[in-house]
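# Predicted model and sequence follow; I will ask about them next.
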Amino acid sequence: MTSFVLTPLTATLGVRVTGVDMAALAGPDPHGETVAALRDLVLRHKVVLLPDQVLDADGHVAVARRFGDVTPGSAVFPGMDPAHPEIRVFDSRRWLGRQDMWHTDMPYMPTPTSLSVLYVRIGSPGSGPLRWASTEAAYDRLDERTRRRIRDLRAVHHTPDLDRFVRAFGPGEWDGPPVTEVRPVDHPVVRRHPETGRLGLYVNPWSTRSVVGLDARAGTRLLERLFSVLTAPAYQCVVSPEPGSLLLTDTRATLHHADHVDGALRIVHRVSVAGTRPVGPDGGAP
């Protein structure tokens, strides 16, 4: 604890932490005080960067387990290998590994993830940065009239293009029954964080298709306005993908984007921590 050195990445989002060896958390006797401190930093800063870490695949999964139950690497894609189904590999040489659109993890499932534990395996010079945006800061920037308008709205999330991967790889797995197709699911437009109670926007340009109760034109106009606030460059946290960097991120309160640079290699591994069904401002069941 006393060896932690904290350096804010921006005034509103992200912190760099040195003085902690994450491999020690993968051992049989982890430091519970360290885990609690890191969890608190994730809740406060949303993005926690821990540079110069050395972890193998087993250690990566073990570290993620310190923060909760881990999920399969994806609901529709196979994991890294049969021994590590929890690891999703993002390789910039492949279209599926680029992630060059603003999104959050698994919003097309009824119970999206809560945290992502990202480990940069390879980041060649000139490979594009990783970006995060705070959904809570975006909500705070809205005028009161807009907040009242969207308070009780729900939005439909759907990624039908993913069905072809279910057909190619076979049924996926997520929080219970097999995933044989990706069906539309609706979540609150304004989400209450289950641990901090803070309110944030829970929409994104990748998966959010429409707003329940609004016609297509009105819904599109509203979503485009919210997307523009969410992705404003002035409120982003930007991280260079240095090999050995471990990132703990709160997927309930952030969007992320991986810039793509042709010819530059970046390989990032992700292990996700299970979450709960999103709830609206009043905190009640949908």
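Noted; the coordinates are in hand.
# CA atoms for contacts and neighbours, from now on please.
Will do.
# Next one: the most centrally placed residue in the chain from Leu162, what distance?
With distances taken as CA atoms, centre = their mean, Thr251 lies nearest the centre of the chain, 3.4 Å away. Going from Thr251 to Leu162 by CA to CA, to the nearest Å gives 20 Å.
# residue ranges for the strands of the stretch 101-250 of the chain, please.
115-123, 130-134, 154-157, 172-173, 178-179, 185-188, 190-192, 199-201, 208-211, 236-239, 246-250 (DSSP state E, counting those that start in this stretch).
# Let me have the ones you listed in CSV, extended by distance to Val35.
Formatted as CSV, the strands of the stretch 101-250 of the chain follow (distance: least, CA to CA, whole Å):
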stretch, distance to Val35
strand 115-123, 13
strand 130-134, 22
strand 154-157, 33
strand 172-173, 28
strand 178-179, 32
strand 185-188, 30
strand 190-192, 24
strand 199-201, 25
strand 208-211, 33
strand 236-239, 22
strand 246-250, 11
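# Structure two is appended below for comparative analysis:
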Amino acid sequence: MTELVRHLTLDTLTLTPLTPTIGAEVGGIDLSQPATPSQVRAIRQALLDWKVLFFRDQDIDTDQHLAFARNFGELEVHPFAPQKPGYPEVLAITHNRENRGRENTWHSDVTWRLEPSLGSILRAIELPPVGGDTLFADMYAAYEGLCDEVKARVDDAVAIHDFAHFRTGMRKRGMTEEQIEDFNARYPMVEHPVIRTHPETGRRCIYVNAAFTQHIVGWDADESAAMLKHLYAQAAIPEYQCRFRWEPGSIAFWDNRASQHYAASDYWPAVRRMERVTIVGDRPR
């Protein structure tokens, strides 16, 4: 890999790619200070280019986390996940001896929404002594790696997405069927294209995931299951991935429209505490 590829400069920022197509560490910015318009433009372009950006040694609080995220759009409130007290836009994600990590499935966030997120910004609060890395997959590359026959079959297909595993959790917590029906009415199952066109880059990418996709509309159940299994497996190909080792002060910002991620849950019974802020997106096309 040439020096040019290993260390790039964009505006006042430095970018150090982790792999040839996905993941870059960003230097030359202090996120405790308000980002300038030129920095925001540079970060947005870098996000489009690299799908996930990593910031090291950032000593920021919750308000600064929110302020940085608001540079990129409106923030969403997750209806099911635990929130940080006093901050409805902040997901408080804690795993420990009593609560094992469960985000260890390749997925794109909140695809059960009619307008899934543009992206998320995740901040490390407390980390295990070892383990707890997050992996990211380039879903452009995953699509481009499909054979022409598979592309022809899925290019115009649509699939149903649902918050099924959250519903299961509601029942385990004793929520009544009437309460669950209220959530069903507010967040009905939605249809999204199996292959999405990114609204900013115009590139095509796989947009089904094992966490939320239920089936391909109009397909035989067995054919749908077989195709989805094949598409899900593309995210697990190492050539399409990068892996991030968290440290105190680390932050990750990923494009939810062009990537999937997997939080390795290999650190139990140690504690891993993170806070996530999510930016509202658009309806997939």
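Sure thing, it's come through. Model, not experiment: these values are computed from the prediction.
# List the TM-score for the superposed pair.
Laid over one another, the chains give 0.87 as their TM-score (TM-score structural alignment, normalised by the length of structure 2), with 267 aligned residues with a CA RMSD of 2.1 Å.
# related to what we said a few turns ago, columns distance to Leu96 of structure 1 and mean neighbour count on top of the strands of the stretch 101-250 of structure 1, output as a markdown table?
What follows is those, written out as a markdown table (distance: least, CA to CA, whole Å; neighbours: other CA atoms under 10 Å):
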| stretch | distance to Leu96 of structure 1 | mean neighbour count |
| --- | --- | --- |
| strand 115-123 | 16 | 23 |
| strand 130-134 | 16 | 24 |
| strand 154-157 | 19 | 22 |
| strand 172-173 | 17 | 19 |
| strand 178-179 | 19 | 16 |
| strand 185-188 | 22 | 22 |
| strand 190-192 | 28 | 26 |
| strand 199-201 | 26 | 25 |
| strand 208-211 | 19 | 22 |
| strand 236-239 | 21 | 20 |
| strand 246-250 | 20 | 25 |
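# Ala37 of structure 1: which of those strands is closest?
Shortest distance between Ala37 of structure 1 and those, using CA to CA, is found for strand 246-250: 12.3 Å.
# orientation of that closest one relative to strand 115-123 in degrees?
150 degrees (axes from the mean of the first three to the mean of the last three CA atoms, to 10 degrees).
# any idea what Arg277 of structure 1 aligns with in structure 2?
Per TM-score structural alignment, the equivalent position to Arg277 of structure 1 in structure 2 is Arg283.
# My read is that that match contacts Leu114, right?
Yes: at 6.0 Å, Arg283 of structure 2 counts as touching Leu114 under the criterion of CA atoms under 8 Å.
# Looking at those two, which one has more neighbours?
Legend: neighbour count by other CA atoms under 10 Å for Arg283 of structure 2 and Leu114, higher for Leu114 (18 against 15).
# In contact with that one, which residues?
Under the criterion of CA atoms under 8 Å, 6 or more residues apart in numbering, the neighbours of Leu114 of structure 2 are Val190, Glu191, Arg283.
# Could you export the residues you listed as JSON lines, including distance to Leu48 of structure 2?
Below are the contacts of Leu114 of structure 2 laid out as JSON lines (distance: CA to CA, whole Å):
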{"residue": "Val190", "distance to Leu48 of structure 2": "26"}
{"residue": "Glu191", "distance to Leu48 of structure 2": "25"}
{"residue": "Arg283", "distance to Leu48 of structure 2": "18"}
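# Just name the closest of these to Glu181 of structure 2, please.
For the contacts of Leu114 of structure 2, the residue nearest Glu181 of structure 2 by CA to CA is Val190; the value is 15.8 Å.
# residue in structure 1 matching the closest one?
Matched by TM-score structural alignment, Val190 of structure 2 corresponds to Val185 in structure 1.
# Correct me if wrong: its match contacts Tyr108.
Yes: counting by CA under 8 Å, Val185 of structure 1 touches Tyr108, with 6.1 Å between them.
# shared neighbours of the two, which are they?
Shared contacts of Val185 of structure 1 and Tyr108, counting by CA under 8 Å, 6+ apart, come down to His157, His158.
# which one is the match of Arg277 of structure 1 nearest to, not counting chain neighbours?
Among residues not flanking Arg283 of structure 2 along the chain, Glu115 sits closest, at 4.3 Å (CA to CA, 6 or more residues apart in numbering).
# isn't the one you found right next to Val280, touching?
Yes: with contact defined as CA under 8 Å, Glu115 of structure 2 reaches Val280; the gap is 7.4 Å.
# Just give me the match in structure 2 for Leu118 of structure 1.
Checking with TM-score structural alignment, Leu118 of structure 1 has Leu122 as its match.
# Thanks a lot, see you next time.
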